[in-house]
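> Got a predicted model here, sequence first, then my questions.
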Amino acid sequence: MELLQQFFTALGLILCLQLMLKCIGFSKYLFPHLWGVLPTSFFQTMGEWAVVTGAGDGIGKAYSIELAHRGMNIVMISRTLEKMQKVALEIEQTTGRNVKIIQADFTKNKIYDHVEENLEGLEIGILVNNVGMLHSPDPCCFLAAPDNDENLINCNVISAVKMTRLVLKQMEQRRKGLILNISSAFGSFPCPLYALYSASKAFVTTFSKALRAEYKSKGIIIQAVTPYGVSTPMTKNQSTNMITKSSRDFVRESLNHVTHGSETFGCLAHAILGCIMNQVPTWVIHSSRLQECFLNIINAKLNKE
């Protein structure tokens, strides 16, 4: 009887400790001032230039604009030249910062010599590995999606590895730098109907955390950013609400948390949703009936359109 009592006491302490850790995690979003507000000059201390991939629109565009407002010169990399030129003009006119444009298609593997040549001589303090793509515009089973597996892996996985290798060298030499790898909450669990996308983002998150452990002693901050809903062209510019954030609002808030651990949801609403989703058993998410129901809802919505 005494042994059983000790067991339940220990179990209670473990649960209380787990709850306390969750509360501490939420406090980063609720009371950021308690964790230390980043000075306006923080990002500039990393170096002169911020490199943003997938910078033509969505989250990449938002990072380009916001980092320029925080004092950085910007290197925008994307395949959409006209979109980048428009954003570059906006940045230069509103912030006075310098902008360099590199046109590159991250679904291809032969672009990195070209990118490296154009980055030569720049003091890069920040890298935002943002470029990414979905397997299919709408959720679907793996074989129902287009056969673009290589493009997705190049864009979502290889790009983060190659760009990090290009930039991390000089950061290590200067013993400072910030790398933000834009992952997804869908990478935190095996997500049916987004199988390849989910797997690619799981790689990005794991890669980020492992690199952080390797290079934190050298003054380099590496963080995985794992949002839920953000309104971007990739998500068909969904209407914003309590959960689905505009890319500009999400980026502004997430940049306040770059020193708060190896992974961040980026904002309070996504942190709460993540906590809820972590309590849902995997067998529920992987239920065939749930997937069928979800696909029926999507198909009904598409038919109305």
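Sure thing, it's come through.
> CA atoms for contacts and neighbours, from now on please.
OK.
> Okay, helices next: where are they in the stretch 101-250 of the chain?
Ranges of helices in the stretch 101-250 of the chain, per DSSP state H, counting those that start in this stretch, are 112-119, 149-153, 159-174, 195-215, 247-254.
> The residue nearest to Tyr228 when sequence neighbours are not counted: what's it in contact with?
Excluding its sequence neighbours, the residue lying closest to Tyr228 (C-alpha to C-alpha, 6 or more residues apart in numbering) is Ala185, at 5.4 Å. By C-alpha atoms under 8 Å, 6 or more residues apart in numbering, the contact set of Ala185 is 226-228, 265, 274.
> make it 10 Å
191, 198, 201-202, 205, 225-229, 264-265, 270-271, 273-274, 277 (C-alpha atoms under 10 Å, 6 or more residues apart in numbering).
> Kindly supply the PyMOL command isolating those of those residues that are buried.
Listed next is the PyMOL selection for buried residues among those, using 16 or more other C-alpha atoms under 10 Å:
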select buried, resi 191+198+201+202+205+225+226+227+228+229+264+265+270+271+274
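> now, which of the contacts of Ala185 lie within strands?
Assignment to strands by DSSP state E places the following of the contacts of Ala185 there: 225, 264.
> could the helices of the stretch 101-250 of the chain be laid out in CSV, adding distance to Gly56?
Formatted as CSV, the helices of the stretch 101-250 of the chain follow (distance: least, C-alpha to C-alpha, whole Å):
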stretch, distance to Gly56
helix 112-119, 16
helix 149-153, 18
helix 159-174, 16
helix 195-215, 21
helix 247-254, 13
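> Looking at those helices, spot the one closest to Leu4.
Nearest to Leu4, of all the helices of the stretch 101-250 of the chain, is helix 195-215, at 38.3 Å by C-alpha to C-alpha.
> Output the contacting helices and strands for whichever strand or helix holds Gln93.
When elements are assigned from DSSP states H and E, Gln93 belongs to helix 81-95. Here helix 81-95 touches helix 58-69, strand 73-78, strand 99-103, going by 3 or more C-alpha pairs under 10 Å, 6 or more residues apart in numbering; DSSP states H and E.
> and the angle for the first one with strand 73-78?
Angle, helix 58-69 to strand 73-78, by axes from the mean of the first three to the mean of the last three C-alpha atoms, to 10 degrees: 170 degrees.
> Mind giving me the packing neighbours of helix 58-69?
Judged by 3+ C-alpha pairs under 10 Å, 6+ apart, the packing partners of helix 58-69 are helix 42-46, strand 49-53, strand 73-78, helix 81-95, strand 124-129, strand 230-231, strand 245-246, helix 247-254.
> And those: which comes nearest Glu305?
Nearest of the helices and strands packed on helix 58-69 to Glu305, taken as C-alpha to C-alpha: strand 230-231 at 18.7 Å.
> one more structure, for comparison:
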Amino acid sequence: MMSGMEWVFTALGAVVVIYYGVKLLFFTRMLYPKRWFPLPKSFFLSMGEWAVVTGASEGIGRQYAFVLAEQGMNVVIMSRTKVTLDKVAKEISETTGRMVKVVVADFTKDNIFTDIEEELKYLDIGVLVNNVGMVPSAVPRRFLEDEDLDQTIMRIINCNVRTMVKMCKIILPGMENRRKGVIVNIASGIASIPFPMYSLYAASKIFVERFSQGLQAEYRDKGIIIQAVSPFGVSTRMVGYQPTNMTMLSPQDFVKSSLQYIRAGDKTYGTICHMFLGWLLLAIPSKILHTEFMLQGLKEYVEKKQAEKRPSSVMRET
């Protein structure tokens, strides 16, 4: 007969095997989203007549708006630049035949949400994509190196944090009443760990993840899907439109992939390649990532890339 200690080690071994077996099964499922997380063709339209996308004038937000319109939804597109929004609205309308409503809003400002709520008041909103976001600087830098730090703090919190919470406050009650809806909150892969040189941005995006996961636990039983999507490289203005490759995806490829994972849980990376990057980042000891050598190397690498592009003091998805 086995001794008590042998029983303990046997049980512990069994738990470890089961734990990693479940993780392997989960990984296998993520490789085949169409099989494990299938969506009916009318899935998004069944949520409601309208989709709302913030930061929709370009990049990821613009592509979400296009894809949801192609799924049969009318779309509300929101950003700060009316000329660009009107152009996108015309393209979506002419391409898909769906109605497009333009709402101009600078999400770095205070006191804009009363007007937004009035604009959305009578719409049957089935999908909300909280995409708008910004970084203080495309080039990595230490927190105190910002020339106008107080303004930067306010703008980052307003744009990346407050906007997401307020948009959920506006739209979630209607979804709860109808007992259906989808909310996609765009976070960032770099929020997987404390990320020096982008500390304020990464911290704002971990808020997006935790808030989304908490809301999903609260409203899952109401028939509402709430998901944080945490991409790494997507070729947008925020990263200087870097050339696409296996890890730097186009907005079209990223959005197409991410929507396949809508039913895959309260957080995804949106794509298989970004999921691997996330696992790799978590596997590297933080003592290595946070060394001065690594931080300086990151800064020099980004500066080199940005030198080939038009410089900008504040980059955002608008």
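The structure has been received and is ready for your questions. Not measured: the values here are computed from a predicted model.
> TM-score for the pair, please.
TM-score of the superposed chains, computed with TM-score structural alignment, normalised by the length of the first structure, equals 0.94; 305 aligned residues with a C-alpha RMSD of 1.8 Å.
> Pick the most buried one from the helices and strands packed on helix 58-69 of the first structure.
strand 49-53 (a mean of 27; mean count of other C-alpha atoms under 10 Å).
> so who does the residue nearest the centre of the first structure touch?
With distances taken as C-alpha atoms, centre = their mean, Ile182 lies nearest the centre of the first structure, 1.9 Å away. For Ile182 of the first structure, the contact set (C-alpha under 10 Å, 6+ apart) comprises 59-60, 128-132, 156, 160, 201, 204-205, 208, 223-227, 264.
> Could you check which residue of the second structure pairs with it?
When the second structure is aligned by TM-score structural alignment, the residue opposite Ile182 of the first structure is Ile186.
> hang on, the earlier thing: quick one: closest of the helices and strands packed on helix 58-69 of the first structure to Asn118 of the first structure.
So among these, strand 73-78 is nearest, using C-alpha to C-alpha, at 9.5 Å.
> tell me the average deviation of that closest one from the second structure after fitting.
When the second structure is superposed, strand 73-78 of the first structure averages 0.4 Å from its matched positions, counting by mean C-alpha distance after the TM-score superposition for the first structure.
> Tell me, how many residues neighbour Thr40 of the first structure?
11 (other C-alpha atoms under 10 Å).
> ok, now which ones touch it?
69-71.
> same question, Asn74 of the second structure
Applying C-alpha under 10 Å, 6+ apart, we find Asn74 of the second structure in contact with 45, 48-52, 65-66, 68, 92-93, 96-101, 123-125.
> and the gap between the residue nearest to the centre of the first structure and Leu255 of the first structure?
Per C-alpha to C-alpha, to the nearest Å, Ile182 of the first structure is found 12 Å from Leu255 of the first structure.
> shared neighbours of these two, which are they?
Val225.
> Could you list every helix and strand that the helix or strand that contains Asp150 of the second structure packs against?
If you go by DSSP H and E, Asp150 of the second structure is part of helix 149-156. When contacts are defined as 3+ C-alpha pairs under 10 Å, 6+ apart, helix 149-156 of the second structure sits against strand 133-135, helix 199-219.
> Which part of the first structure matches the last one?
Counting by TM-score structural alignment, helix 199-219 of the second structure lines up with residues 195-215 of the first structure.
> Mind listing what's buried along that stretch?
Neighbour counts over stretch 195-215 of the first structure (16+ other C-alpha under 10 Å) mark 195-209, 211-212, 215 as buried.
> try stretch 289-302 of the second structure
Neighbour-count burial for stretch 289-302 of the second structure [16+ other C-alpha under 10 Å]: 289, 295, 298.
> what stretch of the first structure does it fall on?
Counting by TM-score structural alignment, stretch 289-302 of the second structure corresponds to 285-298 in the first structure.
> Name the surrounding residues that touch the matching stretch.
138-141, 189-193, 277, 284, 299-302.
> let's go with 7 Å and repeat that
Pro192 (C-alpha atoms under 7 Å, 6 or more residues apart in numbering).
> Would you pull up how far that stretch lies from the middle of the chain?
Remark: stretch 285-298 of the first structure is offset 26 Å from the chain centroid, using C-alpha atoms, centre = their mean, to the nearest Å.
> give me every residue that touches the aligned partner of Val167 of the first structure in the second structure.
Counting by TM-score structural alignment, Val167 of the first structure lines up with Ile171 in the second structure. Contacts here follow C-alpha under 7 Å, 6+ apart; on that basis Ile171 of the second structure touches nothing.
> For Ile171 of the second structure, give its distance to Asn111 of the second structure.
From Ile171 of the second structure to Asn111 of the second structure the distance is 17 Å (C-alpha to C-alpha).
> and Asn130 of the first structure, what pairs with it in the second structure?
Checking TM-score structural alignment: Asn130 of the first structure goes with Asn131.
> What about its match, how many residues nearby?
Number of residues near Asn131 of the second structure (other C-alpha under 10 Å) recorded here: 27.
> Relative to Met30 of the second structure, how far out is it?
In this view, Asn131 of the second structure and Met30 of the second structure are 23 Å apart by C-alpha to C-alpha.
> what does Arg98 of the second structure give?
Distance from Arg98 of the second structure to Met30 of the second structure, by C-alpha to C-alpha: 32 Å.
> can you pull the contacts of Val76 of the second structure?
Counting by C-alpha under 7 Å, 6+ apart, Val76 of the second structure has contacts 51-53, 100-102.
> per the alignment, it corresponds to what in the first structure?
Match for Val76 of the second structure (TM-score structural alignment): Val75.
> for Asp253 of the second structure, same thing?
Going residue by residue (TM-score structural alignment), Asp253 of the second structure aligns to Asp249.
> Contact partners for its match?
The contact partners of Asp249 of the first structure, by C-alpha under 7 Å, 6+ apart, come to none.
> Report the mean deviation for the match of helix 199-219 of the second structure after fitting onto the second structure.
Averaged out, stretch 195-215 of the first structure is 0.3 Å away (mean C-alpha distance after the TM-score superposition for the first structure).
> what about that stretch, distance to the chain center?
Worked out by C-alpha atoms, centre = their mean, stretch 195-215 of the first structure lies 10 Å from the chain centre.
> Which residues does that stretch contact?
134-135, 142, 153, 156-157, 181, 183-184, 186-188, 190-191, 221-224, 262.
> Make a ChimeraX selection of the buried ones in these.
Per 16+ other C-alpha under 10 Å, the buried members of the contacts of stretch 195-215 of the first structure correspond to this ChimeraX selection:
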select :134,135,142,153,156,157,181,183,184,186,187,188,190,191,221,222,223,224,262
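> measure the residue nearest to Ser258 of the second structure when sequence neighbours are not counted to Tyr19 of the second structure for me?
Once flanking residues are discounted, Ser258 of the second structure sits nearest to Gly270: 4.0 Å by C-alpha to C-alpha, 6+ apart. Separation of Gly270 of the second structure from Tyr19 of the second structure (C-alpha to C-alpha): 24 Å.
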